[in-house]
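# Sequence and computational prediction follow.
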Amino acid sequence: MTAVFAAPAGPTASRRDTSPSAVPRAREFRHTTDRDEAIDVITEVYVPHNLVLPTCAVDMTLAWTPLRHLVLGYLSYGAESYLIAPKLETFYHVNLTIRGRTGSQRGAEEVETGNDVGLVFLPSEPATVHWSEDCMQLAMKIDKDGLEAELARLLNRQVTVPLRFDLALELKKPKVSSFVRALQHLRSELDEPDGIVASPLGVAQLEDTVITSLLLGQPSNYYDELHSSAGSALPRTIAPVVDLMESEPDNPRSLGAYASVAGLSVRALQDTFRRTLEVTPMEYLRGVQFDRVRADLLASDPETTTVTQVMHRWGFTHAGRFSTNYRKRFKELPSETLRCH
C-alpha cells in the first residue's frame, strides 16, 4: 500500500531538506538540532514528554496547523529516537507513518508499523513511540471533548464510559479507508488557503467529517453500537424529552413534567432513559447543563466573566458541589477552563 500522504520530495535521513518549502503547507513551522528545544516545541504543540536519543543527535522538523478540535502536523526527528509520554488526559492522538518505521507501546499493548498501519493513543494511558532515523509521521491531536461530543451526537445519548479505540489503525480496512480519505481531503483543503478553509464553517465541517469517520471506522468499545440500527435513533417516547432538555437546559422542568411530555409515567420515563441512555432523565439534563457551562467558559473573557455567573446561568446554585462534579466530568476546575481556554 502506498503512503497515505506523500512524503516531501528531497533528501532524507542525514541529508534532509529541512526548509519550510520541503514539507506540506502549514500555518506553523519549526526546525531545530537542539534536543531541549525539540522537547519544548512538541510539548507546546502536542504533549509533555521525554525524548531519548541513542546517538545524542536530533534534526527535528515540525510543520503544523491548529484547528478547532484538531492539530494536524508533519513531524520527523532525523535520528533514531524514543518519545515517552505520560497520560494525554484531555486528548486522543492519531499517528500515521509516512516513511520509515515506528514501534509503539500503549499501556500493555505493543505494535510495529509502517505506512499501512496507524496508531491511536488514548487520554488514559501513557505511550512510548520508537522512531527510525528516517521516520516521518502525520501526527493528529484530537480534543477529547470534541471527539466525545460527536460520539454522543451519533449515539443520541450521553457518553458515560470513556471511549477506547484499538491501538492499531488498519488503513487497508474499508471503513478505515473512509477516515483516510476524509483526512486527505482536509489536508488538501489546508493547502488551498483561499478555499473552504477560509471560512470557519468550512473548517468545522471538514473537522467533523474527519472525527466522524474515525469514530465509525476504527474499532472501539462503541463500535458495535455505532453500527447497530438500535443505537441510531431514540425511542419516539423520549425523543421529545431529550429535544426539550437540549433546547432549554436553562429552563428545567420537574420529572413529572418531562414524563407528561413523553406521555409516560415517571417510572416508565426513568426506565426508558436508563435502558436507552444509561442515565436517569435528571442526570441527562445535568450533563447538558454542564456541557453548556463549559462551552460558555471556553468562549468567555476571564476579565469580564466569572465562573459563578456562568454557573448560575445554567441552573447550578451550590458552588462547591458544582466545582467537584465539573472536575470529575472534565478533569479540570471550571476556573481553569475559563483561564486557560
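On my side now, so go ahead.
# contacts and neighbour counts: CA atoms only from here.
Will do.
# what about Met140, distance to Gly118?
For Met140, the distance to Gly118 equals 11 Å [CA to CA, to the nearest Å].
# what do those two both touch?
Any residue near both Met140 and Gly118 by CA atoms under 8 Å, 6 or more residues apart in numbering counts here, and that gives Val94, Asn95.
# what does stretch 59-70 rub up against?
Applying CA under 8 Å, 6+ apart, the external contacts of stretch 59-70 come out as 18, 20, 23-34, 38, 71-79, 140-143, 146-147, 203-204, 207.
# Tell me where this structure has helices.
In the chain, the helices defined using DSSP state H lie at 35-45, 144-155, 174-190, 200-217, 223-226, 239-247, 255-262, 266-277, 281-299, 307-313, 319-330, 334-340.
# would you list these in a markdown table and tack on mean neighbour count?
Formatted as a markdown table, the helices of the chain follow (neighbours: other CA atoms under 10 Å):
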| stretch | mean neighbour count |
| --- | --- |
| helix 35-45 | 15 |
| helix 144-155 | 18 |
| helix 174-190 | 18 |
| helix 200-217 | 19 |
| helix 223-226 | 15 |
| helix 239-247 | 17 |
| helix 255-262 | 17 |
| helix 266-277 | 17 |
| helix 281-299 | 19 |
| helix 307-313 | 17 |
| helix 319-330 | 14 |
| helix 334-340 | 17 |
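# got another, please set it beside the one above:
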Amino acid sequence: MADPLIEAFGAEGTIAPVRFEVSGTRPETAVRDLGGIYAGERWSAAPSNGRFDYRYTAIGDSEVTIRRSQMHGEIRGYMPGGAPDHVVTWISTGTGEVEVRGERWPMLHDVPVLFPADEEFTFTTADYDQRLVHLDRGFVGRVAATRSEIGERPLRFDARRGADENLGHRWQGALTALSRALRVGGPDSDVWQDAKVAAAEVFLDMFPPQSDDLPDVLAQPRNARLRAAVEYIHAHAAEDVSIVDLSEAAGLSVRSVQESFRRVFDVSPLTYLRQVRLDRVHEELLEAGPQAGAVGEVARRWGFAHLGRFSASYAERFGEYPKQTLRR
C-alpha cells in the first residue's frame, strides 16, 4: 500500500489544530502513554536489540482521526471490549499479531485489519511502523443509516473476516483525500466532512457489517425510547449490561424500562438480553463447525458462566442442544 499519511504527519504548520502527539524513550512511559490512549490493561514494553523509542501522532476530529504509531522495541497488552471507535490498522514494517477468542492473526504488511470493537483481545507488536484510522461508532452508524440495505439497525463487525482485497485502492484513495482535506481546509471545512463520509463508506464496503433485525414494533413512535434500550442491548451484548445502563440509554427510569419491555415483549430486559446472547451463540456455532471445546468458549464469551443452564436455555430456544448445532 502506498503511504498517503506521510505528508499529513510530516507537514509542519499545515495541519488543523485537532492533533496530539506522544513520544519517548522509556518502556514505562510507552505503557503509560499508549495504554492510556486505548484504555488498555496489562500492557508491557521492552527494548529490542538494546534500543527503545516510540512516537504516536493523531490528526482529525472526534469522528475520524488518522494516526501513526512507530516504535523501536516491543509492546503487548490486553484490550477490553466496548471500544468507542472502529479502528482499521496496518503495519508497513516490523511484526504484529492479534489474538481473539484463542485465534491468532498475524498482521501482514500493508494489509488493513479491523480491531474487534466489541470483544476483548490481546496484541503483540515489535519494531513497527503502524497506521490507524479511528472511526467513531456513532458516525459510522449515521453513514450506514443512509444505506437502504442497512438502515438504522445496530451494526456488528466480524473482525475475523478481513478486509475485502478488491477495495484496497478505494481505501488508499480515501486516506489520501482525508490527508489532503486536513491540509487544505482543516477539520471545520466542507471538504473534510465530505472526505470523512467517503472514508466511512469505503470502510462499510471493506468490512460489511452484520445487522440485527429489530422487531417491527420498535418502529412505532411511542416505542422510540424502548428502541434506544434495545439498540443498546444489541450493541453491547458481549459486555456486562445492567438495568441502569438501559435506563440511561433510553432516558427512562428503571421501572419504566422494565414496564416497557413487559408491555412490548412480555419479558424482562435481562431476559431479552439473554435471548440476544443466545442468538449470537447460535450464529457462531453455525459458522464454527464441529470443533472440540468450542461450545464452552463461545458461551462464556457471550456471558454464560453456568454451562448447564446455558445448554438448557439454548435447547429451549432453538429446539436442539449446542453440540447438535456444531454437528450440522
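Done, it's in. Fair warning: this is a prediction, and the values are worked out from it, not measured in the lab.
# Just the TM-score for the two chains, thanks.
Comparison of the two superposed chains (TM-score structural alignment, normalised by the length of the second structure) gives a TM-score of 0.59, and 237 aligned residues with a CA RMSD of 3.9 Å.
# And the contacts of stretch 59-70 of the first structure, which of them are buried?
Buried subset of these (neighbour count, 16 or more other CA atoms under 10 Å): 18, 20, 23-26, 29-32, 38, 71-79, 140-143, 146-147, 203, 207.
# What is the neighbour count of Asn50 of the first structure?
Other residues lying near Asn50 of the first structure total 16 when counted by other CA atoms under 10 Å.
# so what corresponds to it in the second structure?
Counting by TM-score structural alignment, Asn50 of the first structure lines up with Arg42 in the second structure.
# is it true that its match touches Ile75?
No. When contacts are counted by CA atoms under 8 Å, Arg42 of the second structure is not listed as touching Ile75 (10.7 Å).
# Arg30 of the first structure versus the residue nearest the centre of the first structure, what's the distance?
For the first structure, the residue sitting closest to the mean C-alpha position, by CA atoms, centre = their mean, is Ile142 at 2.6 Å. Distance of Ile142 of the first structure to Arg30 of the first structure, given as CA to CA: 21 Å.
# Check Phe165 of the first structure too.
To Arg30 of the first structure, Phe165 of the first structure is 30 Å away according to CA to CA.
# which residue sits closest to Val197 of the first structure, ignoring its sequence neighbours?
Nearest residue to Val197 of the first structure, sequence neighbours excluded (CA to CA, 6 or more residues apart in numbering): Val203, at 5.0 Å.
# So what does that neighbour match up with in the second structure?
Using TM-score structural alignment, the partner of Val203 of the first structure in the second structure is Trp192.
# Now for its match: which residues touch it?
If a contact means CA under 8 Å, 6+ apart, then Trp192 of the second structure has Leu178, Ala181, Leu182, Gly185, Gly186 as its contacts.
# roughly how far apart are it and Ala174 of the second structure?
In terms of CA to CA, Trp192 of the second structure sits 11 Å off from Ala174 of the second structure.
# And for Asp164 of the second structure?
From Asp164 of the second structure to Ala174 of the second structure the distance is 15 Å (CA to CA).
# for Tyr128 of the second structure, same thing?
According to CA to CA, Tyr128 of the second structure stands 23 Å off from Ala174 of the second structure.
# next one: His86 of the second structure
16 Å.
# What's the match for Arg317 of the second structure in the first structure?
Aligning on TM-score structural alignment leaves Arg317 of the second structure without a counterpart in the first structure.
# Number of residues surrounding Arg317 of the second structure?
Count around Arg317 of the second structure with other CA under 10 Å applied: 14.
# Helix, strand or coil: sort out it for me.
helix (DSSP: H, G, I helix; E, B strand; the rest coil).
# on that earlier part again, and the equivalent of the residue nearest to the centre of the first structure over in the second structure, what does it touch?
With TM-score structural alignment as the criterion, Ile142 of the first structure lines up with Leu135 in the second structure. Residues in contact with Leu135 of the second structure, defined by CA under 8 Å, 6+ apart, are Glu63, Val64, Thr65, Asp85, His86, Val87, Ala200.
# what would those residues look like in JSON lines with distance to Ala250 of the second structure?
What follows is these, written out as JSON lines (distance: CA to CA, whole Å):
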{"residue": "Glu63", "distance to Ala250 of the second structure": "23"}
{"residue": "Val64", "distance to Ala250 of the second structure": "26"}
{"residue": "Thr65", "distance to Ala250 of the second structure": "29"}
{"residue": "Asp85", "distance to Ala250 of the second structure": "21"}
{"residue": "His86", "distance to Ala250 of the second structure": "23"}
{"residue": "Val87", "distance to Ala250 of the second structure": "27"}
{"residue": "Ala200", "distance to Ala250 of the second structure": "27"}
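# Tell me which of the residues you listed persist in the first structure.
Contacts conserved in the first structure for the contacts of Leu135 of the second structure, using both residues aligned by TM-score structural alignment, their matches' CA atoms under 8 Å: Glu63, Val64, Thr65, Asp85, His86, Val87.
# My read is that Pro209 of the second structure contacts Phe157, right?
Yes. Counting by CA under 8 Å, Phe157 is a contact partner of Pro209 of the second structure at 4.9 Å.
# Residue in the second structure paired with Ala259 of the first structure?
When the second structure is aligned by TM-score structural alignment, Ala259 of the first structure is left unaligned.
# how close does Ala259 of the first structure sit to Pro240 of the first structure?
Using CA to CA, Ala259 of the first structure is found at 10 Å from Pro240 of the first structure.
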